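**Q** Sequence first, predicted coordinates after that:
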Amino acid sequence: MSSLHIAVIGGGAAGFFGAITAAETFPDAHVTILEKNRTVLNKVRISGGGRCNVTHACFDNRQLLKHYPRGEKTLKNLLPTFDASATVRWFEDRGVRLKTEADGRMFPTTNTSETIVNCLLDTARQLNINVRTSCGVDTLTHDPRGCWQLHLLTGESITADRVLIATGGYPQLPAYGWLPEQAEPLIFPVPSLFTFNVPDSFLLPLAGVAVPDAQVSVTGTKQAQRGPVLLTHWGFSGPAVLRLSAWAARELAERNYQFTLRINWTPTLNDNTLRAALQAFRQQNGRKQVVSQNPFGLPSRLWTALASESGITDTQRWADLPAKPLSRLAERLINSQFEVVGKSTFKEEFVTCGGVAPGGLHPDTLESRSHPGLFFAGEVLDVDGITGGFNFQNAWTTGYVAGRHIGN
């Protein structure tokens, strides 16, 4: 009797983790990874600025789940099988130590993603997993014998007993057309984790200035996030903006990425406390110039720009400041508004909101309910997290679960 053939479509984090787990769990199986690109693990290589943000040091699964705008229910069921603690142990058992940074992100102590890439490649090699590149799948069909036929873009056909789809996310619906029709519909895919284009922003000349703590929100919605904001030559980026783009992904897509962004540069203060603080500072620093005296610890270039936009000149002193410019400054500080007219891909962390509906899969195995022998893992599912290692954790968790069951 010939050994079981498991085909894994996608040579990314979820694909490799699923293939490795399958080969370890079912040692008699023959496992093949098919990757359409010329190289594998490309996202692993570039993530975290080339350091690979492997996971997040959030070892309470209830807290971990709060970092997933979509897929919380799916992961809640799976994390007890393989969570962030298990990820750390898995890599350490293979000689890769991870370190935790102040914000909770975890990286290899070597500070290079090649450590993670090499670990996965070496483990796959030791398990005799066949890794094939430049092998995109054109169609996937189920034959009467119960086998899967994979028709490659090269014209070749491959027969497999089980298939794991770990192709990552696609931001356009037609890109899912090669998949067998699911019992549950595809969740319409839209981008997540992107930056905001604001071509008319008066802050564009300040590209590179980082603000440690600000609140960003989309007017007309309840969507708001707080954290670091980065000023860019096209608009705004940084953790708070990326989180906002993730949680508001569907609402922003419906608006065609044209909306009003509100920024509160002093999120610890409300309108009343801010104006009181400005008045108090004015009384105590009357002889000093407004632009040179920043009461809120903002970057000096940002403070100067906000003051200038409020009609305050470079030489104006606090004591001479009329009520109207002072009021305009307060409004700029707590309620700056910018017209966003598009998005830019945050290439290192870009993910897709939407994809294969988890409701169409068995919740404990990630096997298709309508197509036995077909499994899914990673971002191709309608599961996505914010930045900080959460999307890789989804890849490790779902890849592990699918790999553990794919040979049964």
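**A** Done, it's in. Note that the structure is a prediction, hence the values are computed from the model and not measured.
**Q** From here on, just use CA atoms for contacts and neighbour counts.
**A** Noted.
**Q** Quick check: buried residues in stretch 360-367?
**A** By 16 or more other CA atoms under 10 Å, the buried positions in stretch 360-367 come out as G360, L361, P363, T365, L366, E367.
**Q** Stretch 184-204 too?
**A** 186, 188-199, 201, 203-204.
**Q** Now for those: which two are most distant?
**A** L186 and L203 (39.9 Å; CA to CA).
**Q** second one coming, line it up with the first:
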Amino acid sequence: MIQKDVIIVGGGAAGFFAAINIAEQNPNLTIAILERGKEGLQKVKISGGGRCNVTHAEFIPQELVLNYPRGEKELLGPFHQFMTGDTIAWFENKGVPLKVEADGRMFPESDSSQTIIDCFLNEAKKLKIEVMYNHVVKAFEKVGVSWNIKTTEGEFTTGKLVIASGSNPKIWKLLENLGHNILNPVPSLFTFDIKDERIQDIPGVVAQHVTIKVLDTDLCSEGPLLITHVGMSAPSILKLSAFGAIELAERDYKFEIEINFINHSFQDCLNMLKEFKHNLAKKTVFKSTQFDLPKRLWQKLVLASEMNSNTRWADLNKQQLENLSSQLTQAVFKVDGKSTFKEEFVTAGGVDLKEINFKTFESKLHKNLYFAGEVINVDAITGGFNFQNAWTGAYIVSKSILE
């Protein structure tokens, strides 16, 4: 049986970050990462379209936590310990400067996730952290004050066990056997599948400022909306998918949404349309796009309001004006299913937050068992927030282990 001071299950973002920080603060400890794949850091590789969205330029803990549908309350304390600014400083210190995009997302200046991967692998090598690939963990159990771990490649024993295995159902099962409550995983970042004449044949069209409600729920979001080949995406939709992860799963991803494309009320919009009728009398409605909407979307909504491409503003009757106002401010769409958002598969679910001490990220049920990253029931909207949870948890684990 191989003995190590610290064993980390999972060679992803949280696993490497924990290992490096533990080794830096105490170079005498023997540390091993057990990774089931033939290489680690796969999510880091594909994140942000291969650029790695390391974190988000939000520097106030109270504001940062609002991006976590699950974990908002629990992460407030941890973010006071290790936060966005600390992440930036940590990477800069390792020779990996980050940059901020207009939407607040932060990437390495190199625009390549390989920079982050190389940084982790180099640090691990320098600090003599043993990274063992193709080690699938089959079991772990508490024996006295130690943990024994069985893998497909051999057996290990350690004083401190860190679980950073992401959303791995097999590891969740093993934790369940130890008495931990695991909240059933459901997808958390996904796009909406919608078949509707009004958005057919216009993929790539973006409406910049929409408000979306999921009917019969309290779910609501604002932001850009992207029309895709299969339905709708972009931040406004992804936010709904994250905050509504459990509720929308219970509905089997069949529900209705109401979209306000222009952020004016029905009545205000109607009044403005009446002015257009007067001022643009001789022009066709179809060709005179209003409200800064993309032309192709405007034309689809015009046709859905019971008029044709030759209808002039002057000829609009009361019903047509109301129809158009309704399409612009309260358009209802049927969602029938979901699609994974890029390759960035994020799940809601994992170790029950009530069973974790958030001062240390240690299990409340078992001493010397720690958690970092997505293995716990924390998830965030898109934009670098899931990684920030991984860095923060892993850093606090490293401090707790050394204390």
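**A** Received it, and whenever you're ready, just let me know what you need. Small disclaimer: the values here were computed from a predicted structure and weren't measured.
**Q** Just the TM-score for the two chains, thanks.
**A** The TM-score (TM-score structural alignment, normalised by the length of structure 2) is 0.96; 402 aligned residues with a CA RMSD of 1.7 Å.
**Q** any chance of the buried residues of stretch 360-367 of structure 1 in a markdown table, with secondary structure too?
**A** Shown next, in a markdown table, are those (DSSP: H, G, I helix; E, B strand; the rest coil):
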| residue | secondary structure |
| --- | --- |
| G360 | helix |
| L361 | strand |
| P363 | coil |
| T365 | coil |
| L366 | coil |
| E367 | strand |
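**Q** And the strands in the stretch 201-350 of structure 1?
**A** Assigned by DSSP state E, counting those that start in this stretch, the strands in the stretch 201-350 of structure 1 fall at 210-218, 224-231, 235-237, 258-264, 336-341, 343-345.
**Q** From these, pick the one with the highest average neighbour count.
**A** strand 235-237 (a mean of 26; mean count of other CA atoms under 10 Å).
**Q** thinking again about what came up before, closest to L381 of structure 1 among the buried residues of stretch 184-204 of structure 1?
**A** Looking across the buried residues of stretch 184-204 of structure 1 and measuring by CA to CA, the closest to L381 of structure 1 is L186, at 9.1 Å.
**Q** Surely that closest one is in contact with V356?
**A** Yes. Under the criterion of CA atoms under 8 Å, L186 of structure 1 is in contact with V356, at a separation of 4.9 Å.
**Q** still on that earlier bit, quick one: closest of the strands of the stretch 201-350 of structure 1 to P180 of structure 1.
**A** Comparing these by CA to CA, strand 343-345 comes nearest, at 29.0 Å.
**Q** Counting by contacts, list what the closest one packs against.
**A** strand 194-197 (3 or more CA pairs under 8 Å, 6 or more residues apart in numbering; DSSP states H and E).
**Q** residues in structure 2 matched by the strand it packs on, start to end?
**A** Aligned using TM-score structural alignment, strand 194-197 of structure 1 spans residues 190-193 in structure 2.
**Q** And stretch 255-262 of structure 1, by the same measure?
**A** Under TM-score structural alignment, the match for stretch 255-262 of structure 1 is residues 251-258.
**Q** for that stretch, the distance to its chain's centre please.
**A** In terms of CA atoms, centre = their mean, to the nearest Å, the centre of stretch 251-258 of structure 2 is found 20 Å from the chain centre.
**Q** and if you look at stretch 69-88 of structure 2?
**A** With CA atoms, centre = their mean, you get 15 Å for stretch 69-88 of structure 2.
**Q** Same question for stretch 109-129 of structure 2.
**A** Taking CA atoms, centre = their mean, one finds stretch 109-129 of structure 2 lying 23 Å from the centre of the chain it belongs to.
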